[in-house]
Structures are given as structure tokens and as C-alpha cells.
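Asks: Predicted model follows, preceded by the sequence.
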Amino acid sequence: MTLLALPLPDFPLDRQDRPVPAETAADVRYLIRAEIDADILCRLLNQFALQGHVPMEVEASRREDWLDIALRVNTLPRYRAEVIAQRMRGMVSVCSVDLHVDEPRAVRSAT
């Protein structure tokens, strides 16, 4: 049995001519209450690191058996901020996550 060679389509190797999609970034604040857990800050910050974002501000304070955490990120699109908030709410040690989104501004996406 002989297999016929199929012609391969020619794809351009240079994809820089593709426009980069514009996204709307916003100043996002998370107010989080979590149980005292040694690695909760790492797990929360990892949600941003996985997306390539670094928070502008991080503040944590211990109050009895709770850890109150405030995070501010100014490079997240609103939909991505909501996805991250949902992921945080799904963490075992997290009691509550309040998301506050301020004025959006246009930014260029790296993807």
C-alpha cells in the first residue's frame, strides 16, 4: 500500500503583522479575609504570578484567627480580575473576597 504525499499549506512565519488585541485594564482592589495559614499569601499571590501580573500594593494584618489582606493591581482587565476573585473564593482557607474595580483604561495585550 502506498500513501500519497499531501501538499502542506504555506503558513507565513512572520506573525508580527497581526494586530495585538486591545484590552481594558482597571485599577483593581481585592479585600480578602482568610483563616491563618502559613502559605495563604503565597497561594493568593500565585494567582497573579500565573497571569504575569505583579500587585502594586499588598497589605496583610493578623486579627485573632483571621488574616485580612488587601491587594491592589492596576494591570488587570475586569474579566480577568473577576476570574481571579472566583479562584480565590474557591480556596479552602479563604472566607471572603471582595472585588472593587475602578476606572478602566486601554492597554495593549502581550498575548
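Replies: Arrived safely.
Asks: drop to CA atoms for contacts and neighbour counts, all remaining ones
Replies: Fine.
Asks: What segments of this protein are helices?
Replies: Here the chain has its helices, by DSSP state H, at 40-49, 78-89.
Asks: Turn the ones you listed into TSV, including distance to Ala70.
Replies: As requested, the helices of the chain are exported to TSV (distance: least, Cα to Cα, whole Å):
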stretch	distance to Ala70
helix 40-49	11
helix 78-89	13
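Asks: Pro104 is nearest to which of those?
Replies: Closest to Pro104 of the helices of the chain, according to Cα to Cα: helix 78-89, at 8.0 Å.
Asks: Thr24 and Arg62, how far apart?
Replies: Noted for Thr24: a distance of 34 Å to Arg62, by Cα to Cα, to the nearest Å.
Asks: Which residue of those two possesses the greater neighbour count?
Replies: Thr24 (16 against 13; other Cα atoms under 10 Å).
Asks: A further structure is provided below for comparison with the first:
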Amino acid sequence: MSALERFDSPFTPLRDDVWAAVSAHSCVYYQLSVEAEPDSLCRLLNLFALQFLTPHKVLMNQHGDMLNVEIEIAGLSWHRAELIAQKMRNLICVNEVSLQLAERAD
């Protein structure tokens, strides 16, 4: 059992989006171009981990000295998704970030 599944855990599994509490949550898709450094993928995924979010799809391919990364995650308001995209853009290893709505096929 993970810490998020425990009822007496100090962690909350879903954090409320206080800036967009009435906004509809959706599935978003990030496409990134990132420098192929050993910690690049960890830096990107840490932005989600810090908010107790787990992407349901992560794809990464290396092309020369660049990584093409695709991340799909559901349950975010568009505002929150944009904030995460901006934090990604601020990482020194990230060259380009594209964000769009995704259709989640389960």
C-alpha cells in the first residue's frame, strides 16, 4: 500500500486547483524537445511528482543529442497544465514545449 492510499496519510492524493476550482479537468498532452542529459527526464517528471500527479503515458526517444518526450496526464485544469508547461520551459535542459488537449483512450 502506498502512502497515498493510506487513510491516515498526511498526503492528499488529489490536490485542489485553487486558481481554477470551477474549471473542468481534462486530459492534456505535452510534447517536448529536451537535451539528452542523464537527468533530463527526471527533472520533467519531478514537476508532476511535486504535485502528487502521475502521468498515465510517457514516451521518450533519443535523436542524436536531443530527446523527444511525450507526456499525457488526465485530471488537470487547463490553467494548471499551462503552469506546469511554463515550469518546464524554465528548465535549462528544455528547448521546446507544446501543450494541447488530448483524448484519453482507456
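Replies: Good, I have the coordinates. These figures come from a predicted structure and were not determined experimentally.
Asks: Any idea what the TM-score comes out to?
Replies: The TM-score (TM-score structural alignment, normalised by the length of structure 2) is 0.74; 84 aligned residues with a Cα RMSD of 1.6 Å.
Asks: picking up where we left off before, could you export the helices of structure 1 as TSV, including mean neighbour count?
Replies: Compiled in TSV, the helices of structure 1 are given as follows (neighbours: other Cα atoms under 10 Å):
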stretch	mean neighbour count
helix 40-49	15
helix 78-89	16
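Asks: Please say which position in structure 1 Ile92 of structure 2 maps to.
Replies: Here Ile92 of structure 2 is matched to Val92 in structure 1, going by TM-score structural alignment.
Asks: Wait, Arg72 of structure 1 touches Glu57, no?
Replies: Yes - contact status for Arg72 of structure 1 versus Glu57: in contact at 5.1 Å, counting by Cα atoms under 8 Å.
Asks: ok, the two, which is more surrounded?
Replies: Neighbour tally, Arg72 of structure 1 and Glu57, criterion other Cα under 10 Å: the higher count belongs to Arg72, 19 against 11.
Asks: chain center to stretch 48-58 of structure 1: distance?
Replies: Chain-centre distance of stretch 48-58 of structure 1: 7 Å, with Cα atoms, centre = their mean, to the nearest Å.
Asks: Now do the buried residues in that stretch.
Replies: 48, 54-55 (16 or more other Cα atoms under 10 Å).
Asks: Kindly report the same for stretch 56-72 of structure 2.
Replies: By neighbour count on 16+ other Cα under 10 Å, the buried set for stretch 56-72 of structure 2 is 66-72.
Asks: and Thr75 of structure 1, what is it in contact with?
Replies: 25-27, 53 (Cα atoms under 8 Å, 6 or more residues apart in numbering).
Asks: Would you map the strands across structure 1?
Replies: Here structure 1 has its strands, by DSSP state E, at 22-35, 57-63, 66-77, 94-108.
Asks: on average, how far is the shortest one from the matching bit in structure 2?
Replies: If I follow you right, that is strand 57-63 of structure 1. In the superposition against structure 2, strand 57-63 of structure 1 averages 0.3 Å from its aligned positions (mean Cα distance after the TM-score superposition for structure 1).
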